[in-house]
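Asks: The sequence isn't on hand, but the structure is:
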């Protein structure tokens, strides 16, 4: 604990890079198309002993800090390139080492095109929930998410989604927003796949590499999706970003990197066992994900006092002068940390998507107030 009373929050989400290469060539990829090309020096696949050591460190960390629930996500690159047998061994290792000391949830993030019955069997046997990246309909998806030969990946990705959904293993869909894609068409195509949840992701941009389009364009795109989703007949998927904004507007707490002031509690473990920060930071500058650790012992424990981790856990104190007095501060939270980067001033800046976040948050707030005000007026009249 510091002199001011702050103390770090232990990690409770671990992104484990079991394979550092990919079978697709998505042109917006934050790993392969960013300024940080550190993936080239990583082993293609994580060795069994490296994974077991990572699990031991995770176990010791969550046990020491009494973390009640822990997530471990198999990630890449494309994790399915590691093979079904290896993933089966890894899942069993994680359950054996980490499972006894915390409620362990296993997940996996994939592009979906390599899903086969053998993988589905592994996921089912090990209770692994799988999230798939899908960017809307075929045209929207295949605009960026292409094979090494340049062909589209939509058909195989959707087949993977269907196989996972049929087995009850689909955790959700991730969609990176492209202003070229119609928002309603995009939402409807995703909703038609019947996912439990959809994550709409702003493309990773910053003040040195700003997003395309005029200021506020991504916010207006999301407003259109919100209106479609909010007024849709049930059943409908959860949309994480919208639900988190609603929760924060109503005084609740959202545990996310995208918005809000909750401490970031995610650690990334590369295929060589190296501990790093979230890898979206690779889009800012080479080496941005590296951690400076002091002392020996478990690197996960040491990382909690690393300046770059502390900056992502201290909430409003880490925001710049323009963000701290903003009336939307506690909802926006400065936006995604990656999107605040400016080579001249670091990360103490508003998000490069600030106008977009303001547009979306104010619209959602106005929509909710329009529905609640008549109810509250009626209640006040009845009480009087």
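Replies: Yes, it's here. Everything quoted here is computed from the prediction, not taken from an experiment.

Asks: Please make it C-alpha for all contacts and neighbour counts, starting now.
Replies: Noted.

Asks: Centre of the chain to stretch 51-70, how far?
Replies: 21 Å (C-alpha atoms, centre = their mean, to the nearest Å).

Asks: which residues sit in contact with residue 95?
Replies: Counting by C-alpha atoms under 8 Å, 6 or more residues apart in numbering, residue 95 makes contact with residue 104.

Asks: In terms of helices and strands, where is it?
Replies: If you go by DSSP states H and E, residue 95 is part of helix 84-97.

Asks: How far does the next helix or strand after that helix sit from its chain's centre?
Replies: Next helix or strand after helix 84-97 toward the C-terminus (DSSP H and E): strand 103-110. Put simply, strand 103-110 sits 13 Å off its chain's centre (C-alpha atoms, centre = their mean).

Asks: got it, and stretch 100-113?
Replies: Worked out by C-alpha atoms, centre = their mean, stretch 100-113 lies 13 Å from the chain centre.

Asks: and the closest residue to residue 290 other than its chain neighbours, how many residues sit next to it?
Replies: Spatial nearest neighbour of residue 290, chain neighbours left out: residue 276 (5.3 Å); criterion: C-alpha to C-alpha, 6 or more residues apart in numbering. By other C-alpha atoms under 10 Å, the residues close to residue 276 number 21.

Asks: and the comparison structure, right after this:
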């Protein structure tokens, strides 16, 4: 019997997970390796699907606009403290928002320097700014080169697709300005600070047109994200009909082009993880495969939160009641919302544990499992799409391996 089976009533995991019993039975926490630091709580875009401003949780309104220097220094101290306790080889710190470049290069530079100066010997830091690209200028690029900071940029496809959702507060599309930033990043002198593109899938857009447009900027990597949604607030196009799999078909179409293109393909962690998992390996992303979550988020006021993406579920879903001024990151490790995401298959709904592709899917992305009556003890709202995609990739891989075996005979 798993922890998820023992209590029939309430929300998973907050009401049902007995953390003390798990610890007594020998289940140990995994330290955080990735830290999302909200350096600015406002944005210069008004994206229609934004999980910070357009979802159930509106706590951003009470947050300081910019993280104060004192809070930023304390965040760095707490990350270094956590690293000294657990001695990881590396940590990843994502400077996030809102729009992080609104915080100014001075604060970003101070964080990068303070963080690295405080880490114990043997632990390195990868620092990444996740930006919409509108404020990318010479000062930002100079910061990136001088402080070894990477830039990841959001782009949802062609101008028509991107501008449908990612508009500024005056209603103007942002694609042209983002494209100009990407052309700068793709230049030989700046390419080494470019981490890649992040694209939220729009199933109303042609998948191959979208993919080829993203490739036209020659990114080092692509992250394809399913829109945040759940069983209570379904994502666009995800109906109750399990035979209707628009996201699975969209991703399968892109996968075929990606997999079938000669030469080294652009890195797409989602596709790479599905292939690795089908071959008995491990996932490279938290959105597929059920890898234990080792991520913590810090708001601009220093509050420690579980994951900013949980804001898509309900008001307060991401909050822990802890903060960097009074608590170390180790205190967050025993929160039920963290423990549940480190339990692998033991925290999955019974249908997921019995599913023929469960070992590859891993229950899907945790925020996608939420339902108001029972919390996160459900399959992903994208379950039919994930199953369709995984089976498609398995068929492609099986045929490819058969051809390779035949060629060796």
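Replies: Yep, it's here. Remember, predicted model here, so these are calculated numbers, not experimental data.

Asks: quick one: the residue nearest to residue 290 of the first structure and residue 269 touch, right?
Replies: Yes - at 6.2 Å, residue 276 of the first structure counts as touching residue 269 under the criterion of C-alpha atoms under 8 Å.

Asks: Now for the spatially most central residue of the first structure: which residues touch it?
Replies: With distances taken as C-alpha atoms, centre = their mean, the first structure has residue 257 as the residue nearest its mean C-alpha position (7.0 Å). For residue 257 of the first structure, the contacting residues are 264, 335, 336, 337, by C-alpha under 8 Å, 6+ apart.

Asks: Just confirm the third one contacts residue 256, I think it does.
Replies: So the one you mean is residue 336 of the first structure. No - counting by C-alpha under 8 Å, residue 336 of the first structure stays clear of residue 256, with 9.1 Å between them.

Asks: Who has more neighbours out of those two?
Replies: Per other C-alpha under 10 Å, whichever of residue 336 of the first structure and residue 256 has more neighbours is residue 336, with 21 against 17.

Asks: Please report how far that one lies from residue 349 of the first structure.
Replies: 11 Å (C-alpha to C-alpha, to the nearest Å).

Asks: which stretches of the second structure form strands?
Replies: Listed in chain order, the strands found in the second structure under DSSP state E are 34-38, 90-96, 124-131, 149-154, 194-200, 221-225, 267-268, 295-298, 303-305, 319-323.

Asks: Can you lay out those as TSV showing distance to residue 382 of the second structure?
Replies: Below are those laid out as TSV (distance: least, C-alpha to C-alpha, whole Å):
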stretch	distance to residue 382 of the second structure
strand 34-38	25
strand 90-96	26
strand 124-131	25
strand 149-154	22
strand 194-200	14
strand 221-225	12
strand 267-268	19
strand 295-298	22
strand 303-305	25
strand 319-323	25
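
Asks: Read off where the helix holding residue 95 of the first structure ends up in the second structure.
Replies: Mapped onto the second structure using TM-score structural alignment, helix 84-97 of the first structure spans residues 105-118.

Asks: tell me, how many neighbours does the nearest residue to residue 119 of the second structure once chain neighbours are set aside end up with?
Replies: Once flanking residues are discounted, residue 119 of the second structure sits nearest to residue 80: 4.7 Å by C-alpha to C-alpha, 6+ apart. Residue 80 of the second structure has 22 neighbours, counted by other C-alpha under 10 Å.

Asks: ok, whichever residue in the first structure pairs up with residue 353 of the second structure - contacts?
Replies: When the first structure is aligned by TM-score structural alignment, residue 353 of the second structure is paired with residue 324. Contact partners of residue 324 of the first structure, counting by C-alpha under 8 Å, 6+ apart, are 316, 317.

Asks: From residue 311 of the first structure, how far out is residue 324 of the first structure?
Replies: Distance of residue 324 of the first structure to residue 311 of the first structure, given as C-alpha to C-alpha: 15 Å.

Asks: Please apply the same query to residue 331 of the first structure.
Replies: From residue 331 of the first structure to residue 311 of the first structure the distance is 18 Å (C-alpha to C-alpha).

Asks: circling back: from the contacts of residue 257 of the first structure, which is closest to residue 244 of the first structure?
Replies: Of all the contacts of residue 257 of the first structure, residue 244 of the first structure sits closest to residue 335, with 12.5 Å by C-alpha to C-alpha.

Asks: residues contacting the closest one?
Replies: Shown in contact with residue 335 of the first structure (C-alpha under 8 Å, 6+ apart): 257, 258, 259, 260, 350, 351, 353, 354, 357.

Asks: Of those residues, which are reproduced in the second structure?
Replies: Contacts conserved in the second structure for those, counting by both residues aligned by TM-score structural alignment, their matches' C-alpha atoms under 8 Å: 258, 259, 260, 350, 351, 353, 354, 357.

Asks: The residue mapped onto residue 280 of the second structure from the first structure - how many residues pack around it?
Replies: Residue correspondence to the first structure (TM-score structural alignment): residue 280 of the second structure is matched to residue 251. Residue 251 of the first structure: 11 surrounding residues under other C-alpha under 10 Å.

Asks: quick check, distance from the helix ranked longest in the first structure to the centre of its chain.
Replies: In the first structure, taking DSSP state H as the definition, the longest helix is helix 354-383. Averaging C-alpha positions (C-alpha atoms, centre = their mean) puts helix 354-383 of the first structure 28 Å from its chain's average.

Asks: What residues of that helix count as buried?
Replies: Neighbour counts over helix 354-383 of the first structure (16 or more other C-alpha atoms under 10 Å) mark 354, 355, 356, 357, 358, 359, 360, 361, 363, 364 as buried.

Asks: and if you look at stretch 74-86 of the first structure?
Replies: Buried positions in stretch 74-86 of the first structure, judged by neighbour count with 16+ other C-alpha under 10 Å: 74, 75, 76, 77, 78, 79, 80, 81, 82, 84, 86.
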